[in-house]
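>>> Model the following, please.
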Amino acid sequence: MIDPAALKTMGTLARSNAKRRPDVMVHEFEGRITTFAQFDRFTDQVANGLQALGAKNVAYWGKNSDVAFELFIGTCKAGGFFGPLNWRLAPAEIGQILERFVPDVLAVGPEFLDAVEQIRGQLPEGVTIIAAEGGSEKHPSYFDWRDGQPAEFTGDLGEPDDVCLVLFTSGTTGLPKGVMLSHANLLGQRTLMSEAGMNYDTMDDDAVMLVCMPFAHIGGIGVWCLSFANCAKAIITREFNPLEALDLFINRGVSHAFLVPAALQFIVRTPQAQAADFSHVKNIAYGAAPMPVPLLEECLTVFGCDFCQCYGMTETTGTISLLPPEDHRARDPRRLSSAGKALPGSKIKIIDADGNELPIGEIGEIAILSGNNMAGYYNNPEATAKTKDAEGWVRSGDAGYMDADGYLYIHDRIKDMIVSGGENVYPAEVESALYAHPAISEAAVIGVPDDKWGEAVKAVVTVKEGHTLDPVDVINFVRTRLAHFKCPKTVDVIEAMPRNASGKLLKRELRAPYWEGQSRQVN
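This next block holds a predicted model:
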């Protein structure tokens, strides 16, 4: 259960949990179990180590790990900024982020120690590189570094409104922006939910949270924070694997989880899931991409537990609108296609291009006012001003409408962002890579329905005169320049791009044939 008095800062929470349940497991990772008391001591050591280095910014380049969470809370205690990196990005893209974030310490997982050498020229001068899960010839071991520090850290240098976490989310130009989140952003909603009697994020002492979504996403680190706020147990997996997740549900007592729709689809369509006993599962939250109603019906039937739909964005610290279990139990297809209602302390409105609020039922851009809204983008005031206005309203970039009961419905995307398997892909970045191909004259990238990933990236191109083009060659060409999840799954060649009278490319016309029969322009 959540202790409201402890929800001041992440450091305060760590100390409270250590006193309340010292010998209980905070999390398990690949057989390594850490208790709340050990975790508090380890994060004290991290804070002392950072202070000894004079470190402010700490970056983590790796897959999910218990080490990542120790670094996060230790950085919070030391009053610094923690920035986990999306390991699916190409090394050059990681380098671009680090050039802007300028970390004092870079902790690197075992899979990426060799890749660090590829971006040496992009690393800030004097950065301390630590091997996150064991030493190497070039870099010290995290465990040796941590255990060489004093075991107690006096005080807590963080205040509720201080930024402690920077999550990097792709922009329309492809250069990731650092979303700055505070302790209050991460913890404040817990208090508001409790005061409103909404128990959807309250966990009993015997609860077990599955943390398998990427740590560099709010859906990964946010779920761990929820478990930590409840002083509950968590099982961390290095990355999502449907058979591993299913085994943890069945055999390890996992009672709570957050999963993107694609991950849920992988699990429920595994043959073993059909006969599994999920009676101990209490609640599954889902979000980060739209959930097709037929898939949701299938998940409700297979798991037989409570479900919550979570709509939000990194800039709102995740969930800002919730479709609660009672709406799922009713099985009303109309309600199941909704993103629910605004959470306590938050307001949602639909606006036009000029920021004017639109009437009920009219489609426009979704805007949010909340204590969960980001402080801004790291070292990027121009981008901040475009997303967050003087009153604190954040433009989501999503199109939708509200009904008379206050339910939000997502209709389309204002920006051309594609969501594939919970990962955001921005067409402009992919188009830029395509234009470098010697045979491509013009390129447009769109999202098309995909039964596995929700949406798949499709490239539509025209060919330069006198050239021929092999779609497989185009896909391989882009893969040398971008992370694989951003690369086109398919390439279509057309004679000419559709344009309006002023020459503007009409992407809606390109998308239309692939979305015929779909009720929404998101999948």
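>>> contacts, neighbours, all on C-alpha from now
Will do.
>>> what helix or strand does the closest residue to G49 other than its chain neighbours sit in?
Using CA to CA, 6 or more residues apart in numbering and skipping the chain neighbours, the partner closest in space to G49 is Q149 (5.8 Å). In this structure, Q149 sits in neither a helix nor a strand according to DSSP states H and E.
>>> Pull the contacting residues for Q149.
Q149 is in contact with 45-46, 48-49, counting by CA atoms under 8 Å, 6 or more residues apart in numbering.
>>> That one and F42, how far apart?
9 Å (CA to CA, to the nearest Å).
>>> How about D451?
Remark: distance between D451 and F42 (CA to CA) = 43 Å.
>>> Next, the second sequence, to be compared with the first:
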Amino acid sequence: MVDLSFTIATLARRGLLSPGSPTKVMRQLAALRRFGYGLGGELRSAAARDPDRLVIIDDRKLPAPPDGSAGPMPGRLTYGELLARAERLAAALHGACGVEPTDRIGLMCRNHGGLIEGMTAASLLGADAVLVNTGLSPAQLAVVAQEQQLRILIHDSEFAEHAVALPRRVERLDESGVEDVLATAPAGNARRPDREGRTIVLTSGTTGAPKGARRRTPAGFAPLASIISRIPVYARSRMLIAAPVFHTWGLAALQVGLALRATIVLQRRFEPADALSAVIEHECTSMFAVPVMLQRLLDTPPRPTPLRVVAVSGSALPGGLATRFMDAYGDVLYNLYGSTEASWASIATPEDLRRAPTTAGRPPHGTRIAIVSQAGREMAEGQTGRIFVGNEMLFEGYTNGAGRETLDGLLATGDLGHLDSEGLLFVDGREDDMIVSGGENVFPAAVENLLAGLPQIREVAVVGVPDPEFGQRLAAWIALVPGEVLDPAAVREYVRRHLARFAVPRDVRFVPALPRNATGKVVPRDLPWDGA
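Okay, the predicted model is just below:
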């Protein structure tokens, strides 16, 4: 557990304990005591301390408030304005739409302030916010709405056709609909909800239907201190959240940003040139992204930026990507390894990544990691085993009532990994990704990392496929850098020179790009395969 002295020292080092107006500081602390550390409490606290500070910069053009006062600047919201809109939306959802604290509010939105308002309104109301992946098909959305028992769906206008597929009992509000109910909504109040709402994040669903994971509400500043002790982001700074906020990592970035009373820059879609322009124009010193975004940034001519931190999570860093990115943008890269269920397990700093570009780093203060065998025995240094993690933000279980395996208070991540002599964690692959080929255990991730280091390869995926003789074998799908040439025999020979014979992929296929979901993870079931 994170001790109080460590938390206080970390918050002070990151500028959160700087002196301020005694009245505002007292209001800030009172908001936290009364409303807690969920999104609603965080926003009330930040608005009490810094009501006029910009909280969101996005592309929206908001109408003037119904009371006739001057509206927010286009694409800008202060903490006070965001709180006022979230309070009115909570009142409208309850009054006009009949949403109760026991209900679930679905949110199918890209990165913009409307998503933040909807999530915060749910928190203020005491309802559960279900963050819906924008990559779902209409049929998948209908399944999610049924399984999560959505009362209402707030969605971007572009997803209107998706919303048509919903059961009739599920109300729908698009962006213009939200503005309509806000125009007639009464001002919010400071009533504490009768129940504490939860944020429900859907698992990525690369191998099946996504499950809803109930996120734990922080009990204090200790979880924040754990993260920012290793990732140096500061109070009142500006950050670009490029990772989807409906994903665990984007949500974590939002929670960090609100706690730091930062200004959060949001773009509906990630385009590398636009992201760099936003970082420069708005003087962002940090960016939160997923690894595939780093590759896309490297495909764009680099530009000098004020970035001091580029923090990534959500999938493994392919071999060589960390080094190439830091060579282009400086030693600013931080890699957090975690999951929807475990939150975080370890964080790699630029120094760690220079030493070992594929490492997942070390557990931050207050986090425990164990590498154990199938029988639960602790593995020795360098030996691969199952990864278990413990921290203050382990999820509360799936909404269908299922949980995850635990061991001595630690949660199974579903990954296999090992620790080296310096205590650095390496993730060797998913437990269900490991294949047995001719009696040998083979980890596709090791082959992926090796091939990703070749300068001709832009991205690569290696997975196990059925084999009539050996049970399973490896197959590789490769997207080349434009203008580069490789042939399957050269790929196989390269692997044969560096890894064991049974790690050589018999099948090597070249594709224009790998199929990925909205969070940047490769979707194996969508890789072209004829079963040969």
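>>> Give me the TM-score for this pair.
Once superposed, the chains reach a TM-score of 0.73 (TM-score structural alignment, normalised by the length of structure 1), with 424 aligned residues with a CA RMSD of 3.5 Å.
>>> circling back: closest to T169 of structure 1 out of the contacts of Q149 of structure 1?
For the contacts of Q149 of structure 1, the residue nearest T169 of structure 1 by CA to CA is V46; the value is 26.2 Å.
>>> Who are the contact partners of the closest one?
70-71, 74-75, 146, 149 are the contacts of V46 of structure 1 under CA under 8 Å, 6+ apart.
>>> roughly how far apart are it and V394 of structure 1?
Taken as CA to CA, the span from V46 of structure 1 to V394 of structure 1 is 34 Å.
>>> ok, now which ones touch R525 of structure 2?
206-207.
>>> do D428 of structure 2 as well
Neighbours of D428 of structure 2 in contact, by CA under 8 Å, 6+ apart: 384, 415-418, 443, 445-446.
>>> Most neighbours among these, which one?
For those, the largest number of neighbours (other CA atoms under 10 Å) sits with L416, at 24 neighbours.
>>> what kind of secondary structure is it in?
Of the three states, L416 of structure 2 takes strand under DSSP: H, G, I helix; E, B strand; the rest coil.
>>> Just the buried ones from the contacts of Q149 of structure 1?
Those of those that meet the buried threshold are 45-46, 48-49, by 16 or more other CA atoms under 10 Å.
>>> what's the closest of the residues you listed to G83 of structure 1?
For the buried ones among the contacts of Q149 of structure 1, the nearest to G83 of structure 1 is V46 (15.1 Å; CA to CA).
>>> just checking, what residue in structure 2 corresponds to the closest one?
Under the alignment by TM-score structural alignment, V46 of structure 1 pairs with L89 in structure 2.
>>> pretty sure that match belongs to a helix, no?
Yes - using three-state DSSP, the assignment for L89 of structure 2 is a helix.
>>> Need the contacts of Q149 of structure 1 in a markdown table (columns: distance to W224 of structure 1).
Output for these, formatted as a markdown table (distance: CA to CA, whole Å):
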| residue | distance to W224 of structure 1 |
| --- | --- |
| Q45 | 21 |
| V46 | 19 |
| N48 | 23 |
| G49 | 23 |
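>>> what are the ranges of the helices in the stretch 401-523 of structure 1?
427-435, 471-479, 507-511 (DSSP state H, counting those that start in this stretch).
>>> Of those helices, flag the one that's most buried.
helix 427-435 (a mean of 21; mean count of other CA atoms under 10 Å).
>>> for the stretch 1-150 of structure 2, what spans make up the helices?
4-13, 22-35, 39-49, 79-95, 113-125, 138-147.
>>> For those, could you give me JSON lines that also reports distance to P528 of structure 2?
As requested, those are exported to JSON lines (distance: least, CA to CA, whole Å):
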{"stretch": "helix 4-13", "distance to P528 of structure 2": "48"}
{"stretch": "helix 22-35", "distance to P528 of structure 2": "50"}
{"stretch": "helix 39-49", "distance to P528 of structure 2": "42"}
{"stretch": "helix 79-95", "distance to P528 of structure 2": "45"}
{"stretch": "helix 113-125", "distance to P528 of structure 2": "35"}
{"stretch": "helix 138-147", "distance to P528 of structure 2": "22"}
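>>> Please name whichever of these is nearest to Y398 of structure 2.
helix 138-147 (11.3 Å).
>>> Name the next helix or strand following the closest one along the chain.
Following helix 138-147 of structure 2 in sequence order, the next helix or strand is strand 152-155 (DSSP H and E).
>>> Which residues does that next one contact?
Counting by CA under 8 Å, 6+ apart, residues outside strand 152-155 of structure 2 touching it are 99, 104-109, 118, 163, 170-175, 178.
>>> And the buried ones among these, selectable in ChimeraX?
Selecting only the buried entries of the contacts of strand 152-155 of structure 2 in ChimeraX, with 16+ other CA under 10 Å as the criterion:
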select :99,104,105,106,107,108,109,118,163,170,171,172,173,174,178
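>>> among the contacts of strand 152-155 of structure 2, which are in strands?
Judged by DSSP state E, strands contain the following of the contacts of strand 152-155 of structure 2: 104-108, 171-173.
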